[in-house]
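**Q** quick one: sequence plus predicted model below, questions after.
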Amino acid sequence: MTTEHRTPETESTWRKSSYSGNQGGACVEVRTNHEAVGIRDSKDLAGPQLSVSGQTWATFLSYAADHTV
């Protein structure tokens, strides 16, 4: 399950994992489009954003799935 936030300057949808909860902490949101994957801090919606290629994001997700914290 994800929580979605639309930004007025784009039609992209930001998604936050339901695992993030509402207690604060370290949460990120992601959005995808045909060019890249955007990543931002869910507590600072107007703050800086990181943009990576779809291939880079897929590599990260694969790594994260194989490693636990």
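**A** Looks like it came in fine.
**Q** every contact and neighbour count from this point should use C-alpha atoms.
**A** Noted.
**Q** now do the strands in the chain.
**A** Here the chain has its strands, by DSSP state E, at 2-6, 13-17, 28-32, 37-41, 49-52.
**Q** okay, those in JSON lines with mean neighbour count and distance to H67 next?
**A** JSON lines is the format used below for the strands of the chain (neighbours: other CA atoms under 10 Å; distance: least, CA to CA, whole Å):
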{"stretch": "strand 2-6", "mean neighbour count": "13", "distance to H67": "22"}
{"stretch": "strand 13-17", "mean neighbour count": "18", "distance to H67": "18"}
{"stretch": "strand 28-32", "mean neighbour count": "19", "distance to H67": "18"}
{"stretch": "strand 37-41", "mean neighbour count": "19", "distance to H67": "20"}
{"stretch": "strand 49-52", "mean neighbour count": "14", "distance to H67": "21"}
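**Q** below is an additional structure, to be compared with the one above:
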Amino acid sequence: MTTPAQPTDRALVWHTSSYSNGAGGECVECAITSTRAHVRDTKTVDGPVVTVANPAWVAFLRALKRG
């Protein structure tokens, strides 16, 4: 589900992708909680946030690792 960033999102601890080179490329940030994974564009921190349940996030990461 994609939603506009809410003020409560600021309480999340965001981590920038290790693939980010700081040159303004295609980068994302993630904030993981006990039940959800939140993903946003590094360049648009006040923009939309995609939020998914942790099982869906884990399945997504496993699929990426498998190629």
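**A** Great, that's in hand. The structure displayed is predicted, hence computed values, not measured ones.
**Q** let me see the TM-score of these two.
**A** The TM-score (TM-score structural alignment, normalised by the length of structure 2) is 0.79; 60 aligned residues with a CA RMSD of 1.5 Å.
**Q** between the two ends of stretch 43-57 of structure 1, how far is it?
**A** Stretch 43-57 of structure 1 has an end-to-end distance of 21 Å (CA to CA, to the nearest Å).
**Q** neighbouring contacts of that stretch?
**A** Identification of contacts with stretch 43-57 of structure 1 by CA atoms under 8 Å, 6 or more residues apart in numbering yields G24, C27, E35, A36, V37, G38, I39, R40, D41.
**Q** ok, back up a step: could you dump the strands of structure 1 to TSV with distance to D66 of structure 1?
**A** Listed next are the strands of structure 1 as TSV, based on distance: least, CA to CA, whole Å:
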stretch	distance to D66 of structure 1
strand 2-6	22
strand 13-17	18
strand 28-32	19
strand 37-41	21
strand 49-52	20
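**Q** check the burial of S20 of structure 1 by counting its neighbours.
**A** S20 of structure 1 has 16 neighbours, counted by other CA atoms under 10 Å.
**Q** OK, contacts around it?
**A** If you count contacts by CA under 8 Å, 6+ apart, S20 of structure 1 has them with A26, C27.
**Q** show me what it lines up with in structure 2.
**A** When structure 2 is aligned by TM-score structural alignment, S20 of structure 1 is paired with S20.
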